[in-house]
Structure formats: structure tokens, C-alpha cells
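Visitor: Here is a sequence together with a model predicted from it:
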Amino acid sequence: METVKLTINDKTYEAEPGKTILEVASENDIWIPTLCYDKRLDPYGGCRMCLVEVKGARQLLPSCISRINDGMVVNTESENVRRTRKGVLEYILSDHPLDCMTCEATGCCELQDVAYSMDIKGERFRSEEKRGGELHDRNKLIYRETPKCIRCGRCVRICDEVTQEHAIEFGGRGFQMWVATPFGESLLDGPCVLCGQCVSACPTGALYEKQAMGRGRPYQVKKVRSTCGYCSVGCQIDIHVDHKGINKIT
């Protein structure tokens, strides 16, 4: 099979044509931070955390949507790249609650991991805009907390592209943008089937399983691999077990 040669951080790699810079980097254990990227979804390029420097390009390029070509020279850790990524993240954090000590997602929060990797300390920017708190939805499965949403679009896109239910969408603009349901009603009143795919896609604590709240951090829960018995397909599932029994199923 024909391959493409490119250089990433002064090392030469070969990859299949049509792949993105992010895909090639991931395959070769080169970490590039992302927030809106999910391998189950079409590349989006919205969060701008995966920016890289490409020789000959007039500006930094989002690696998740930039296809490789022969002879491409990429730098994922230049001073300009690190400074720009950090600035983008600081803006994302400008209206994000800093309650990591009590957040249910601590330990599995991608935003927290990226902030730690970039040595974010304190708040460089802080928005005075407030976006409310928990959305009190009478469904018994999915907890929604608007202020923790970073508008990455992963929940909306997985609902559209994977489950194809189109149950949620963005509403509002700017700081007042949020993930909305039709007419602001409960998830129970729309096409949502409460499958939990949106929760699995969320990189923060904006979406969480209600039955798992207050029952330990994700790293404190044991995962047991099993097979779903709903139909004959036999999908693999993880049963999360704590000292009280089954915590949740993913």
C-alpha cells in the first residue's frame, strides 16, 4: 500500500494517505490535547486545542481536521503552539466553575487533564456572565449542569451522528449558549431515548449519570466487562461496581 512520509517533531513517520495529523500523532504516541474530538464522530475542529505548526502554513492548523500530505513538516510543541493552546484554554476556563474538589467528574475530566498538562494556575480571565446551575429535569438517568458545559458539541453530535435521535441542540449565543432540548422541555418529552451516549461523550461534568452521583470517583469503582443481553448482537459493556453494588453500566 502506498504511504505518505511526514515529519513530526523532527522524526519521520509513514502513514496511509487521507489520515489527519492527529490520527498519525496518536498512532505514534505523540500526545496532542483535544476537547471536541471523539473518534466515534466526524472531525469538528471547534475547540482549537489541537493546533499544530505546519511548515509553509500561514497560521496554526487544527490537527483533527488537517489531512497529511507527503513531505509535510509538523511541530506539535513549538513555543507558539504552546502559548496559543494555553490562551485558548484560559478563555474556555473563563466562565467554568472551579469546583473540581467536589465535581463528580474529577479523575475522568478531560478539561482538568488538559489544564494540568498546561500548568494552568489561577484565572487569567474571568467572565462576569452567569449561566445558571443544574437543569432540573425529571428524568431519573441524566444529570445536566449548564455552567460546566464548554460547548464542545460532542453530546449534540453523538446524538445526531451515532444514535440519530436529534434530541438536543445548541441554544443561545456567546456565553449564554447551552445544550438545549426542544422548547426547553424535559428529555422525557422529546425524542431522547435516555441511551446515555451524550454522557459518554461529555469531556467534563456537565452531563453525568444520576444513579452514580455521590458513589465514588470513577477511579474508585471497579469495572467488570460483560455482554449486553438486550438483543442477539452481543455488544460488550462495562459494569461499574462499588461497595453498594452496580453503580452504572457503560
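Guide: That came through fine. Numbers count the residues shown, from 1 in each chain.

Visitor: From here on, just use CA atoms for contacts and neighbour counts.
Guide: Noted.

Visitor: which stretches of the protein form strands?
Guide: For the chain, applying DSSP state E gives strands covering 4-8, 11-15, 51-54, 61-62, 73-75, 134-135, 142-145, 169-171, 178-180, 207-209, 222-227, 236-242, 245-249.

Visitor: next, the one to line up against it:
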Amino acid sequence: MAEIVKINIDGIALEVTKGTSILDAAKSVNVKIPTLCYHEDLCVAGNCRVCVVEVEGRKNLVASCAAPAEQGMVIKTTTPKVRRARTDIISLLVSEHNTQCTTCYRSTNCELQSLAAEYNVDSERYLSVLKPNIQVDKSSYSIEKDDSKCVRCQRCVRTCAELQHVNAITVAHKGRDMKISTFMELPMNEVVCVNCGQCVTHCPTGALTERRYYHEIWEAIGDPDKHVVINTAPSVRVALGEMLGYPVGTRVTGKMVTALKKIGFDSVLDTDFTADLTIIEEGHEFLQRVTKALKHKEKVALPMITSCSPGWVKFIEHMYPDHLDHLSPCKSPHQMFGALTKTFYAQKIGVDPSKIVSVAAMPCAAKKFEANRPEMKSSGYQDVDAGLTTREIGQMIKQSGLDFVNLPDSNYDSYMGESSGAAVIFGATGGVMEAALRTVYEVVTGREVPFKNLAITPVRGLEGIKEATIKLENVVPEYSFLEGAEVKVAIAHGLKNARVIMDQIKNGTSPYLFIEIMACPGGCIGGGGQPIPTNDEIRKKRIAAIYAEDEGMPIRKSHEVPEIKKIYETYLEKPLGHKSHELLHTHYKKRNRY
């Protein structure tokens, strides 16, 4: 049984488990202690000292994020000594910071700016020691790095190392020359970066941001010769409201569609349509591999792994290049959408595809890189012209002057606007697997999955690696060789968990047939392009909204969507057919580890 200690914080007596940090103890009784280097997702660093408190009997102030509560502690969080120390620390951080806050992308959502305002710090308390001529690194399609705004809290370094096991950025040099840098101080586009953007969502200032492309999209919208189409990912609709006056976890699907139409997009379509297509293609690919392996005894790459997450795809290209054959060849849904926009959709509406500007509203920074991959031109053009994050879409709506809260709801436009609840849950970790199982199980057995209300609960939740076993009984004749088989699947989110899964495959010990991997913690709802902040509490609320959206949909399975059936009948011909391979599938590239 855990040992309990008694402490006192600002006159409040409380009991906590021994080892609980002073910061967490204070949170439990609603005492706010400011922080900067601390983040719930990461290990404790204790290097900014903003969270210092006074402990009776101790000469020096202690960092509350790193100091454990001990029996009999009397802690004071707002004494003059504490306030003077915090003010000095914040002032020193401001003195080496680029304080052009009025033009900073993170203005009004910057933790240093908020602390400076709270402690009435201005830029004149100490002389500025900001180094001159610091260049912003805009080499990456996905991420901008501005060292003039870095407070050296190292949250980005810990994120890249602890959550993602990539180590694209690290601490270089010492003392006043210490900085956050890359291998050999190379530009971001030349290092092993998977473009996931988790460093961006964990950065407290504007030192790391996504590359922004909405200015170009505004220009395209204003060009009468352009036909601008946008498709919106499932995770955008459950997070966009956070930027526009709604509580976390509010679904704003209809208002989002209305806003995008009023902004001037010629057509507003749903990425969920091609998420359903992904399930049809990926599900048939999985069954094809299983048939070859178990019925025909052919050698195929199993387990098969999903390929929806471009950050994950680039991770395996760098870290496990000899195992790329395990990836499904299916493009991510938004890249499928881009290819179909400039082929199928262009034919349907009679528009020259060279005049179409295809925009993807995504929760993801890596989609920006993916859109610029040379493989993504199967339409004869760049399939997706720009990937915009949820944050960028929020900024565009603000710039448009729309009263978002009072907008009426609208439906997506037709042609690639109809979808299922299975597609919506792509946004949550486990969602792609659940959507695939809803279809694959029914194809093999002729029956719905044996879970109440189609909710395959073993694949849900925020556990880093989840497992499920589905037993196949009373199968249809075509799949008689699977009678009694137990299909073991796994779901991983966050690349540190992906590494565990891949090491099993590399060592030949993987027990699974089918695996879903998402680069970002929580899946797309926790993507690098989502509103800031993001933590587990926020992820859970967004996930709950995703599942609520699914349950409210009239169609819950990808293979039952009328528009999906129709596009195969009139255009794609059949799953895994020639046209599908041409437009919906891709190949991958072995990349260097260093």
C-alpha cells in the first residue's frame, strides 16, 4: 500500500501519496503554480525554475515540479520572496526573447507572453541579450524553427526523444551559447524528422510552428480562374471549436462547413469519403494477403500495417527501411481525395483539373510534407496543393470576420461528401482498426461484428499499445480456410510505441496479423496541427466527441455508403483494380537513418 504523507500548502492541509510532486499536490487543491518547462506528457526537467515555491525550514526556493512532497512540509506559493524570484526569472527569459509579440503567430496563445503579463514584466527590466541576425529555418514543408523565440525549456527535445523516439532536435553547446539544434546544425529538411509536429504542440512559445500556407489559399480563392476545393479530416470537426469559443470536445461539423463555404471555397467535401475508400481498399488488401499466406501458402509480408499516418510512414522509411513491405500500399485518405479531386470530381463537374486547387484541412503537420512527396502526383498534377492545419483553418475563419458561434449548420457538398461513422473514428487511435474490422468481419462471416452497437471496445482508449483477438466462426464459403481462426490485431500510437511493434517484427516475434500505427499520441485528435494546448485530458474529450459523431451517423460501416458503391460501379471498377491502384495506392522510399 502506498505511503501517505501530510503536508500544508498555503494554509490548506492535505494528504498525498509519498513521492507526489509539490506541483501535483497543489493542483489537487486548486492552487495554481505557474510553469514553463513542465508538460504533463513529458518527464520532469526543472530547468526553467518558474514554478519555485518556499518550503519552511529550507534556505533556497525549490522547483515544485521536481520536488517530492515530504511528511510535514509547509509550502508557501505566493510569498514576496517567491514572487520576486518568479518575476526575475520571467524577466531574464524575456531579455533574451524576440518580443515582437504583435506579429508572432502564437500571440495570445504563448505561455511566456501570458506569464509576462501576469507578473507585469516588460522588456526594459533587463537589457536585451537577444543575439542578432537569427535566421528562421523554413526549409521544411511542415515546420518552421525560429531560435529568436526559444526559451530553451527543452520541451521539444523531450517530446522528440521521449514520445517519438526520433531525436531530430537536441541540446547543443553550453552556457550562454546553449541552443536547441539539429544534427550538425543542418536545416530541418535535411535531418531525420518525421514532420509529426509534436514539437510544435509542446512548444510554449512561437519558436516552433507549422509552415503556413493560408495566404496562398486566400489568393487562390480570390482568383476567378481557380476552382478551390477543400476536404476536412474527422479530427478537425471535434477540435476547431476550441479556437472559436467552444469548450474542448465540442462537435462543430455543420458550422465548419458553413464557414468554409462563406470564406469562398467552391466546394466543401469530407475526407471521411476517402477514409471509407481506404477501408475498402485496405480491407481487401489484408484479406488478399491472408488468403495468399494461409490458403495458398505463399510468402507475403504479415502483419500488414496501416499507412494513414504520414509521420509514421516517414518513421518506418528512416528507422526500418527493410520492412516497408509490411505497410499497406494505400495512400492516406487526404491523398486519395486529392487524386480523385483532379480526376473523378473534375470530370463530374466539368472543370479543367489544371484549374483546381485542392486543399486539405488536417489535424497534422506531416500532411504538408506528404502533399509534396513526388509520389503524390497520380492525377497528373500535384494531387493536394496545400495541407492546412486545424489552427490555420481557425485563423482563416477569424480573418474572415464570421460570427462562428451563430452560424447555421450546413451539409457537405455532393460528390465525395457522403460517408460513414466508421470513417469518422479514423481520428482516434484504434479508429482505423475498428473501421476495418467492421467491414472485414462482415465480408468474411456475412454478419456484423459481435460487439454492442458496433463499438469494438478492446481497440479503444489511450493505452500505448492495445491488442484484440477476433475469432472467425461460421464463415462464408469463400473464406472457409479461416473457419475457427483467431485474428490477433494491435494498435499503437506515438512513435515510441511504434518502435516496440516494429522491433517485434524485426525480431520475428510479432504475434499479429494486422496492426494500426498512428504517429501522434491519441491518434489524429492529438495531431501536430491541432489547437494548443493538447494533453491527455483534452485528447479524451476529443475522442469522446469522435465516437459521439460516429454513433449519430445514419451509416456506420464503410461498405454500406451509397456513394462508395457508386464510385466503384462508375469509375474505380473494383477494389484493388487497375484504376484503384493507379489513383489510390502508392509506394514507399528507403531513407537513411542519419
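Guide: That came in fine, so what should we check first? Model, not experiment: these values are computed from the prediction.

Visitor: quick one, which of the strands of the first structure is nearest to residue 25 of the first structure?
Guide: Residue 25 of the first structure lies closest to strand 4-8 among those, at 7.8 Å (Cα to Cα).

Visitor: post-alignment, that closest one versus the second structure, mean distance?
Guide: Strand 4-8 of the first structure, aligned to the second structure and superposed, deviates on average by 0.8 Å (mean Cα distance after the TM-score superposition for the first structure).

Visitor: So what's the gap between that strand and the chain middle?
Guide: Counting by Cα atoms, centre = their mean, to the nearest Å, strand 4-8 of the first structure is centred 27 Å from the centre of its parent chain.

Visitor: Packing partners of that strand?
Guide: Packed against strand 4-8 of the first structure by the contact rule (3 or more Cα pairs under 8 Å, 6 or more residues apart in numbering; DSSP states H and E) you find strand 11-15, strand 73-75.

Visitor: Help me confirm that residue 142 of the first structure comes into contact with residue 209.
Guide: Yes - if you go by Cα atoms under 8 Å, residue 142 of the first structure and residue 209 touch, sitting 5.0 Å apart.

Visitor: Next, show the common contact partners of the two.
Guide: In terms of Cα atoms under 8 Å, 6 or more residues apart in numbering, residue 142 of the first structure and residue 209 are both contacted by the residues 196, 199.

Visitor: spatially speaking, which residue is in the middle of the first structure?
Guide: Centroid-nearest residue in the first structure: residue 203, 3.7 Å away (criterion: Cα atoms, centre = their mean).

Visitor: Not including adjacent chain positions, what is the nearest residue to that residue?
Guide: Distance criterion Cα to Cα, 6 or more residues apart in numbering; nearest residue to residue 203 of the first structure, sequence neighbours excluded, is residue 110 at 5.1 Å.

Visitor: can you tell me how far that neighbour sits from residue 35 of the first structure?
Guide: Computed as Cα to Cα, to the nearest Å, the residue 110 of the first structure to residue 35 of the first structure distance reads 7 Å.

Visitor: Scan the first structure for its longest helix.
Guide: In the first structure, taking DSSP state H as the definition, the longest helix is helix 79-92.

Visitor: Where does that one end up in the second structure?
Guide: Under the alignment (TM-score structural alignment), helix 79-92 of the first structure falls on residues 80-93 in the second structure.

Visitor: Identify each buried residue in the matching stretch, please.
Guide: Within stretch 80-93 of the second structure, the residues that count as buried by 16 or more other Cα atoms under 10 Å are 82, 83, 85, 86, 87, 88, 89, 90, 91, 92, 93.

Visitor: Surely the last one is in contact with residue 152?
Guide: To tie it back to what came earlier, the one meant is residue 93 of the second structure. No - under the criterion of Cα under 8 Å, residue 93 of the second structure is not in contact with residue 152, lying 9.2 Å apart.

Visitor: what about the helices in the stretch 251-400 of the second structure?
Guide: Assigned by DSSP state H, counting those that start in this stretch, the helices in the stretch 251-400 of the second structure fall at 253-263, 272-290, 310-319, 333-340, 346-349, 366-371, 390-400.

Visitor: Tell me the residues of the first structure aligned with the third one.
Guide: Alignment of helix 310-319 of the second structure against the first structure: no match, by TM-score structural alignment.

Visitor: other SSEs contacting that helix?
Guide: helix 366-371, strand 514-518.

Visitor: try 10 Å
Guide: Taking 3 or more Cα pairs under 10 Å, 6 or more residues apart in numbering; DSSP states H and E as contact, the helices and strands that helix 310-319 of the second structure lies on are helix 366-371, helix 495-507, strand 514-518.

Visitor: Kindly name the residues of the first structure that line up with the helix or strand just after the shortest one.
Guide: Secondary structure here is assigned by DSSP states H and E; on that basis, the next helix or strand after strand 514-518 of the second structure toward the C-terminus is helix 536-551. Following TM-score structural alignment, the aligned partner range for helix 536-551 of the second structure in the first structure is empty.

Visitor: quick one: helix 536-551 of the second structure to helix 253-263, angle?
Guide: Orientation check (axes from the mean of the first three to the mean of the last three Cα atoms, to 10 degrees): helix 536-551 of the second structure against helix 253-263 gives 90 degrees.

Visitor: Report the buried residues of helix 536-551 of the second structure.
Guide: 538-547, 549-551.

Visitor: what about the counterpart of residue 55 of the first structure in the second structure, how many residues close to it?
Guide: Using TM-score structural alignment, the equivalent of residue 55 of the first structure in the second structure is residue 56. Neighbourhood size, residue 56 of the second structure [other Cα atoms under 10 Å]: 13.

Visitor: and residue 56 of the second structure, how far is that from residue 8 of the second structure?
Guide: Residue 56 of the second structure is 10 Å from residue 8 of the second structure, by Cα to Cα.

Visitor: ditto for residue 550 of the second structure
Guide: From residue 550 of the second structure over to residue 8 of the second structure the distance is 46 Å, taken as Cα to Cα.

Visitor: again, but for residue 195 of the second structure
Guide: To residue 8 of the second structure, residue 195 of the second structure is 45 Å away according to Cα to Cα.

Visitor: Looking at the helices of the stretch 251-400 of the second structure, which is nearest to residue 469 of the second structure?
Guide: Smallest distance to residue 469 of the second structure across these (Cα to Cα): 15.6 Å, for helix 272-290.
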